[in-house]
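1. this one's structure only:
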C-alpha cells in the first residue's frame, strides 16, 4: 500500500455575526471561574479553573442527572427517616409523605431542597453511601479528576464536596445532553398538587435577568460562598459557565457570557454534505460521516488548516476507511475525522430488468 498526504484549506462557512454583544473587559469577581463551549469542550475563558473548592448545592447537578439516568420519573417515592437529619434549604417534606421522583427533582433543582436530594439519593442508591459511590464513579467517567463527593446535597458542615470550575463545567456539559435535565433546570416555576400543594420558583435569577440563559443551579454555604453553574445559548453557541465563591455571581456570569458571545462564532470547518476533494485515485468517491464545528474568534478563523491523509488500497469494499482529515488551529490539532470510500455496485442486466417490473 502506498500512502500519501495532501494538505488543503477548507472553506469556512460563517454563521450569523452577532452585533448586539459588546466586548467586555472582564472584572471577574469569582475565586474560580470558567466558560466552556458545550459542543466541543473548548475553554473560552477561565480563571483558576483547576483550583479545588467547596461547591455547595451545585452538587445537586450530579444528584439530578444520576436520578434521571437510573430512575423512573413516574415512580412514587415515600419519604423515609433520612429526611429528619436535613437542614438548610428544604422543600419541607414530611416523614411518610409520597411524591413522584420527577416532582422531587424539581423541588431539589428549583428550590435546592436538601431534603429532596437525600430522599432521591436513598431511593436511587438504596442508601446514601451507595449513591455517593455512584456519584464518584460518574465523576470519574466524565473526567472530573479533581472532584470528590461525600454527600448528595453539598452541605459541608460535616462532609465536604470538593471540585473545580473546570470539573463542574464538564458535569454541566454532560448533563446538558439530557433533555429531561434541560427541561427541569430551565423551568422558572413549578407546581405540585398532591398530598400538599407546592409552588416552587427557580432560585436561579439568571433565567430572569439574562435573555440567553437556559438553566443551571445555584449554591451557597458560609464556607463555600456563592456558587453558580449555568448554561446559555445564542447565535448557535451553547455555553456553560461556572463561578465558585462569587458574591456578584449573576452580573459576573452575564459579563462572562457577553464576552464569549461577542468574541466567538461557531464555524463549520468540515461539512459532511459538502466534502469535496480532488483525488485521481478515489475519483471523488470519498466522504466523511460527521460535520465539525468549532467556536473561533475572527482572528482565529484565518489560522485554521486541515490535513488530509489517504491510503491507497487495491481491494476496496463500500464503506472502507481509507484515511483521515485532521483539523489544526495554528499548530494544535483540535479534531480528527475518519474518511471513507463509496463503492457503487455495478448494475447488471438483471438489475435493469427488475426496474421494469
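-> Arrived safely. All values reported here derive from a predicted model rather than from experimental measurement.
2. Only C-alpha atoms from now on, for both contacts and neighbour counts.
-> Noted.
3. for the residue nearest to residue 63 when sequence neighbours are not counted, helix, strand, or coil?
-> In space, and not counting its chain neighbours, residue 63 is closest to residue 152: 5.8 Å by C-alpha to C-alpha, 6 or more residues apart in numbering. Put simply, residue 152 is coil when judged by DSSP: H, G, I helix; E, B strand; the rest coil.
4. before we go on, here's another structure to hold up against the first:
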C-alpha cells in the first residue's frame, strides 16, 4: 500500500507540473483583452509580441494625429509661421481655440495637436503643408505607405473625426508609432504632460489627455501616448513604454468603456515586460561558415522570450539565424561576406553551432517534453506494481485454500 500511495503522489505532482506548463503556454490567450483590436510591439525590432485582430480595419479617432504629427515634423519647417483659416476655426471637437487669421508657429501647432488633441491645429497644419485637407490626406497616405510601410491605412483628414473611409489597423498604427519614435522632436512632444499655451484669445496650460502619460494612472516606464474617441470608434489608445533595453508600443482600438482601454494597455505592457527581453550583437562581429567568414554590417538587435536559450547558427550565403531550444528561428539576419584578403578578428565558427540533431534532442529533453515522458513512465510503473500485488494476493489465496 505504501508503494501505491507513493505512486499516486508522483502522479499528482506530475499532473501539477503539466498543468503549470500549460498555463504558462496559454498566458497569451488568457490576457482577456476587451478592446476589439489590440497589439503590443517591441519598438527596436518591430517584433509583434501579441495581437488581437490587429490587421482588421478600424476607426482610429485621434490616434490619426500621430501620423499627422510625424508627417508635419519631417515635411514642414518647424519655425514656419502658419496663418489659421476659417475652416480651422470652425472645426468640431477638441480644439486649442485658434482664431481666424491668427499666426502660429508650425511646431506650436504640432504641440497643440498631440498634447491637447486640437482638431483646429490639425486643419491648420494640413492647409499649410498641402493647401487643403483633401490634398493633405492624399500626401499623408502616400507617405505612410511608401515611407513607413503601412498596408491597410487610408486617412481622409488630419485629426480623426469620423469618416467611413477613414480607417487603419492596430498593426499599422504600431508601425507608424514605431517610426515616429525615432524622431526626437516627436518623442519630446509625445511625452509632454503639460505646457503653457498663449494664443490670441486663449491663455492656459494644456495637458495631455492620456492618463498614463500624465500619471493619473501610475505605471513605471511610460514614455508617451495619445488617446482618442468618437462614437463610431469607441475609445482608442496608443502608448509607449521602456524598461531596461525593452521598448514597447501598445495600441488598443474600440473599447466601449474608457477604463477597459487603459486596463487592456496595462495588461499588454505587463505581458511584454514580464515575458520578453532584447539582446544584441555588436557591429563587426565575425562568424565562420565552412571556410568563409562573415560580419555583422551593423549592430544586430533581436527580441525573444526571456526563457529562450538561443544559439547562433550561420548558414550558406551568410544567413545568421537565432535558434531557440525548440529549433525555431527567433530572428534571421543577413551578414556581410568578408573578402579573404582581409584579416578576420574574433570569428565565431559555425562548427561551434549546434547541429539540427542536437537541437531536436534539446527540444526532446526540454521541460515540457520531459514531463510528458516522465508522466508516461510513472503510469507504466504504477500499472506493473498493481499487477504484481494482484498476482501476490492470488498466489496467497491459493496457498491457504
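-> Arrived safely, thanks for sending. Quick caveat: nothing in here was measured; it's all calculated off a predicted structure.
5. about what we covered before: just to confirm, what residue in structure 2 is aligned with the residue nearest to residue 63 of structure 1?
-> Aligned by TM-score structural alignment, residue 152 of structure 1 pairs with residue 158 of structure 2.
6. which residues touch the residue nearest to residue 63 of structure 1?
-> For residue 152 of structure 1, the residues meeting the contact criterion (C-alpha atoms under 8 Å, 6 or more residues apart in numbering) are 59-60, 62-63, 117-118, 121, 128, 131-132.
7. which residues in the stretch 1-150 of structure 2 form strands?
-> For the stretch 1-150 of structure 2, the strands defined by DSSP state E, counting those that start in this stretch cover 37-42, 48-52, 81-83, 103-105.
8. buried set for the lengthiest helix in structure 2?
-> Across structure 2, the longest stretch assigned as helix under DSSP state H is helix 367-400. Neighbour-count burial for helix 367-400 of structure 2, counted by 16 or more other C-alpha atoms under 10 Å, picks out 371, 375, 378, 382.
9. How about stretch 240-248 of structure 1?
-> By neighbour count on 16+ other C-alpha under 10 Å, the buried set for stretch 240-248 of structure 1 is 240-246.
10. Any chance of those in a markdown table with distance to residue 99 of structure 1 and secondary structure as columns?
-> Converted to a markdown table, the buried residues of stretch 240-248 of structure 1 look like this (distance: C-alpha to C-alpha, whole Å; DSSP: H, G, I helix; E, B strand; the rest coil):
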| residue | distance to residue 99 of structure 1 | secondary structure |
| --- | --- | --- |
| 240 | 31 | strand |
| 241 | 32 | strand |
| 242 | 31 | strand |
| 243 | 32 | strand |
| 244 | 32 | strand |
| 245 | 33 | coil |
| 246 | 34 | coil |
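11. what lines up against residue 31 of structure 1 once you look at structure 2?
-> Using TM-score structural alignment, the equivalent of residue 31 of structure 1 in structure 2 is residue 36.
12. do residue 67 of structure 1 as well
-> Residue 67 of structure 1 maps onto residue 72 in structure 2, by TM-score structural alignment.
13. Touching, that match and residue 123? I think so.
-> No - using C-alpha atoms under 8 Å, residue 72 of structure 2 makes no contact with residue 123, being 11.8 Å away.
14. between those two, which one's more packed in?
-> More crowded of residue 72 of structure 2 and residue 123, by other C-alpha atoms under 10 Å: residue 123, with 26 against 22.
15. how close does the residue mapped onto that one from structure 1 get to residue 70 of structure 1?
-> Under the alignment (TM-score structural alignment), residue 123 of structure 2 pairs with residue 118 in structure 1. To residue 70 of structure 1, residue 118 of structure 1 is 15 Å away according to C-alpha to C-alpha, to the nearest Å.
16. same check, this time on residue 235 of structure 1
-> Distance of residue 235 of structure 1 to residue 70 of structure 1, computed by C-alpha to C-alpha: 34 Å.
17. The two: which is more packed in?
-> Ranked by neighbour count (other C-alpha under 10 Å), residue 235 of structure 1 and residue 70 place residue 235 first, with 14 against 10.
18. Residue in structure 2 paired with the more buried one?
-> So residue 235 of structure 1 corresponds to residue 244, using TM-score structural alignment.
19. Could you measure from that match over to residue 273 of structure 2?
-> From residue 244 of structure 2 to residue 273 of structure 2 the distance is 10 Å (C-alpha to C-alpha).
20. before we move on, the earlier item: could I get the buried residues of stretch 240-248 of structure 1 in JSON lines, plus columns for distance to residue 335 of structure 1?
-> Below are the buried residues of stretch 240-248 of structure 1 laid out as JSON lines (distance: C-alpha to C-alpha, whole Å):
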{"residue": "240", "distance to residue 335 of structure 1": "21"}
{"residue": "241", "distance to residue 335 of structure 1": "23"}
{"residue": "242", "distance to residue 335 of structure 1": "25"}
{"residue": "243", "distance to residue 335 of structure 1": "28"}
{"residue": "244", "distance to residue 335 of structure 1": "30"}
{"residue": "245", "distance to residue 335 of structure 1": "34"}
{"residue": "246", "distance to residue 335 of structure 1": "34"}
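21. Of these, which is the nearest to residue 327 of structure 1?
-> Distances from residue 327 of structure 1 to the buried residues of stretch 240-248 of structure 1, taken as C-alpha to C-alpha, are shortest for residue 240 (24.0 Å).
22. give the contact list for the closest one.
-> Taking C-alpha under 8 Å, 6+ apart as the test, what residue 240 of structure 1 contacts is 35-38, 169, 172-173, 229-232.
23. can you rerun that using 6 Å?
-> Neighbouring residues of residue 240 of structure 1 by C-alpha atoms under 6 Å, 6 or more residues apart in numbering: 35-36, 230-231.
24. cool, and residue 59 of structure 1?
-> Applying C-alpha under 6 Å, 6+ apart to residue 59 of structure 1 gives the contacts residue 154.
25. and if you look at residue 101 of structure 2?
-> Residue 101 of structure 2 makes contacts with 83-84, as judged by C-alpha under 6 Å, 6+ apart.
26. Now do it against residue 239 of structure 2, distance only.
-> Residue 101 of structure 2 is 35 Å from residue 239 of structure 2, by C-alpha to C-alpha.
27. what's the answer for residue 254 of structure 2, then?
-> Computed as C-alpha to C-alpha, the residue 254 of structure 2 to residue 239 of structure 2 distance reads 15 Å.
28. try residue 313 of structure 2
-> Distance from residue 313 of structure 2 to residue 239 of structure 2, by C-alpha to C-alpha: 35 Å.
29. Ok, residue 396 of structure 2 next?
-> Separation of residue 396 of structure 2 from residue 239 of structure 2 (C-alpha to C-alpha) stands at 74 Å.
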